[in-house]
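**Student:** structural data only, the sequence is not supplied:
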């Protein structure tokens, strides 16, 4: 009996979990996995901050979007698999720890990828992560005969695309960007092809919680930037930064409130709807983390250490806030009615006007407070009508 129990703890069939499983929540292992992405997100945000503050806007935006895709996609691959097949046996824990090691290698490669466009270290991190992921998909193929075609599609797709990323390292510089775009599309198509052959049993509430937790990670970048603004204001004796810090605090509070508004819609159960919801969060995550970089640019401008105008510094905050509002509107569009259909896009347009006015960051904070107030009124009005 003891031998059998020990074997089951070490290795058991990787059966699919039920989609209607009660009390399905993030595990300590998943939280540990997320923790390793904090550094990577912070480095990407910091790289964007320095490039924009130095006036290298085009390079900063492209580098940020490409590096953040690498971070986000590594997280996505693990999250959706774990939602469907987490067995929590010892073998699974070991393979996840290997993936965490790959995530740490990926994080170490973020600065070089941002500054030099060199994705070598990030690619090596992906090799470690994806070998472990392919092993888990192969275990799922053995333990879930009903979805064997799906799981084997993931094994083959992940392996072929990763081989493409390795071959990209051998290409001449002129081909790197086109190859990057092609491989990004190929990566995004793997779940499309796999899920069409048989939908995996990911848990809607668990996936929603996992995305909420990653939202908190990127919100942490905005909190950090706000804290730095206060610290630098105190050190420099610049009272103007207190206003900026207050506005940044209001902005991060408003973003949190809007994303976690009640009720928070779950991902659709259909494959196209779930893919749109899951992929659409890339824009929500990138924009939230970019708000932190924008606030840091605004601090540099107020301290006269940046090389951009006040209008550019204002847009460094306004653009990511506007993108976040549009992304959130798209993700929650099926639940919108009446004024809710146009409220978020209209607010995003208003936010984009603020850099042409006085104290744009303060104005953005005020606009977001007004948006939160309106959404509260609409929600309570709808709740009253329903009751």
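**Tutor:** Arrived safely. Note that the structure is a prediction, hence the values are computed from the model and not measured.
**Student:** contacts and neighbour counts: CA atoms only from here.
**Tutor:** Will do.
**Student:** and the helix or strand hosting residue 110, what does it pack against?
**Tutor:** Counting by DSSP states H and E, the element that carries residue 110 is helix 90-116. If you count contacts as 3 or more Cα pairs under 8 Å, 6 or more residues apart in numbering; DSSP states H and E, helix 90-116 packs onto helix 2-10, helix 28-35, helix 37-53, helix 57-85, helix 120-143.
**Student:** 6 Å - rerun?
**Tutor:** Under the contact definition 3 or more Cα pairs under 6 Å, 6 or more residues apart in numbering; DSSP states H and E, helix 90-116 sits against helix 120-143.
**Student:** relative orientation of the helix it packs on and helix 57-85 in degrees?
**Tutor:** 20 degrees (axes from the mean of the first three to the mean of the last three Cα atoms, to 10 degrees).
**Student:** how far is helix 120-143 from where the chain is centred?
**Tutor:** Centre-to-centre, helix 120-143 and its host chain are 20 Å apart (Cα atoms, centre = their mean, to the nearest Å).
**Student:** residues in contact with the helix or strand following that helix: which ones?
**Tutor:** Remark: after helix 120-143, the chain's next helix or strand is helix 148-168, criterion DSSP H and E. Here helix 148-168 makes contact (Cα atoms under 6 Å, 6 or more residues apart in numbering) with 134, 137, 141, 190, 194, 197, 198.
**Student:** ok, second structure coming up, stack it against the first:
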């Protein structure tokens, strides 16, 4: 999409040149540091089956509004003033969204729904208007996306007015609509579905944007660990839990960034169908990766506050479930461009499932140390195996 008189707001695409992430995009991302923090704290305070379901829905909404914005700014150029102003408006909307998270299923549900619907529909309408008739495929794609998001917005806002289980159901329908839409290529009556070839993207930019969100999630984990540890009396157990939490976060960084992130960026940059890979690897498969980091941050806080005694159910679920989600996400993400499943990740997944069976008999500290050790082994194993340029 070259920037010309017929598409002045679009990013210029220069062959063999990577479109950098702009400062306006990074400014927009700041709100989602807060959003991720709100989600983890919400899970910590509502660790029940219903609470976990509600937090999952909120996470899916936050991820979806962020990743859709990344798609929009992959097409449009944030260095252009109208696009930059759009990002600033979305930042304000994201702030309202984030501050509504703790009471989204109470008295701030309508605020959450209005902020979410306004962000999703507003930016796609902007894309529609910014796409000139001389780009019929891109314009039709914008119309399709707007149609699906407008439909889901009806359920979001209706859920904001509803109460209790009705809100849960209506928002669930809205999420199904939005998550289904890319899979069916935004099919609409009369005009049919879009072609994946219509989703012209700059692959390196998309990879960098998603890697940035991983950094946001990891940074939130560090913030939670540091803030919790600062308020505690520093005992040997607490210090050990603090070190375990930090090393576990470092292992997650290593597993994702040491080999996977750069390889994924290279693969999508040279792919003949970058839109298809972006939809699978960066839109869908990054969700369990981010969710795993958030759940692990919850476990780290629980272990720091209560390192001794037997592990209760929420400690077991978060301490093993967080790394498990992360490894499932990374093994599928890497499989999408490598074509084989990492043995190190698969073994890590199996061992974590095994630990969950007897984790109740372990203290939270020992459970944390054990799960951290598994993540370190996975990171080292993958690094050594790929250094020899042979699949594990």
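**Tutor:** Structure received. Computed from a prediction, not measured in an experiment: that's the story for all the values here.
**Student:** now check the first structure for the residue matching residue 381 of the second structure.
**Tutor:** Under the alignment (TM-score structural alignment), residue 381 of the second structure maps onto residue 374 of the first structure.
**Student:** any idea which element the residue nearest the centre of the first structure lies in?
**Tutor:** Nearest to the mean C-alpha position of the first structure, by Cα atoms, centre = their mean, lies residue 285 at 3.8 Å. Residue 285 of the first structure belongs to helix 271-302 when assigned by DSSP H and E.
**Student:** by how many degrees do that helix and helix 37-53 diverge?
**Tutor:** If you take the same axes, to 10 degrees, helix 271-302 of the first structure sits at 50 degrees to helix 37-53.
**Student:** buried ones in helix 271-302 of the first structure, by neighbour count?
**Tutor:** Buried residues in helix 271-302 of the first structure, counted by 16 or more other Cα atoms under 10 Å: 271, 275, 277-279, 281-302.
**Student:** that one - contacts with which helices or strands?
**Tutor:** In terms of contacts (3+ Cα pairs under 6 Å, 6+ apart), helix 271-302 of the first structure is packed against helix 37-53, helix 204-236, helix 310-331.
**Student:** what range does the very next helix or strand once past the longest one cover in the second structure?
**Tutor:** Following the chain from helix 204-236 of the first structure toward its C-terminal end, the next helix or strand by DSSP H and E is helix 240-259. Under TM-score structural alignment, the match for helix 240-259 of the first structure in the second structure covers residues 237-256.
**Student:** contacts for the matching stretch?
**Tutor:** By Cα under 6 Å, 6+ apart, stretch 237-256 of the second structure touches 300, 304, 365, 369, 372, 375, 376, 379.
**Student:** what does the fourth one correspond to in the first structure?
**Tutor:** Read it as residue 369 of the second structure. Using TM-score structural alignment, residue 369 of the second structure sits opposite residue 362 in the first structure.
**Student:** quick one, what contacts that match?
**Tutor:** By Cα under 6 Å, 6+ apart, the residues touching residue 362 of the first structure are residue 247.
**Student:** from residue 351 of the first structure, how far off is residue 285 of the first structure?
**Tutor:** Separation of residue 285 of the first structure from residue 351 of the first structure (Cα to Cα, to the nearest Å) stands at 18 Å.
**Student:** I misspoke; the intended subject was residue 154 of the first structure.
**Tutor:** Distance of residue 154 of the first structure to residue 351 of the first structure, computed by Cα to Cα: 41 Å.
**Student:** neighbour-wise, which of these two wins?
**Tutor:** The neighbour comparison of residue 154 of the first structure against residue 351 (other Cα atoms under 10 Å) goes to residue 351, with 27 against 23.
**Student:** the more buried one: which element?
**Tutor:** Assigned by DSSP H and E, residue 351 of the first structure falls in helix 340-353.
**Student:** report all helices and strands that that helix contacts.
**Tutor:** Partner elements for helix 340-353 of the first structure (3+ Cα pairs under 6 Å, 6+ apart): helix 310-331.
**Student:** could you redo the last one with a cut-off of 8 Å?
**Tutor:** If you count contacts as 3+ Cα pairs under 8 Å, 6+ apart, helix 340-353 of the first structure packs onto helix 310-331, helix 360-386.
**Student:** for those, give me CSV that also has distance to residue 245 of the first structure.
**Tutor:** Listed next are those as CSV, based on distance: least, Cα to Cα, whole Å:
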stretch, distance to residue 245 of the first structure
helix 310-331, 13
helix 360-386, 10
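**Student:** of all these, which one is nearest residue 339 of the first structure?
**Tutor:** Closest to residue 339 of the first structure of those is helix 360-386 (Cα to Cα; 8.4 Å).
**Student:** any idea how far the closest one is from the chain center?
**Tutor:** 24 Å.
**Student:** trace residue 75 of the second structure over to the first structure, please.
**Tutor:** Using TM-score structural alignment, residue 75 of the second structure pairs with residue 84 in the first structure.
**Student:** so what's that match up against?
**Tutor:** 16, 17, 18, 200, 201, 202, 203 (Cα atoms under 8 Å, 6 or more residues apart in numbering).
**Student:** 10 Å - rerun?
**Tutor:** When contacts are counted by Cα atoms under 10 Å, 6 or more residues apart in numbering, residue 84 of the first structure is found next to 14-19, 140, 199-203, 206-207.
**Student:** gap between it and residue 340 of the first structure?
**Tutor:** The value you get for residue 84 of the first structure to residue 340 of the first structure, if Cα to Cα is used, is 33 Å.
**Student:** repeat that for residue 294 of the first structure.
**Tutor:** Remark: distance between residue 294 of the first structure and residue 340 of the first structure (Cα to Cα) = 27 Å.
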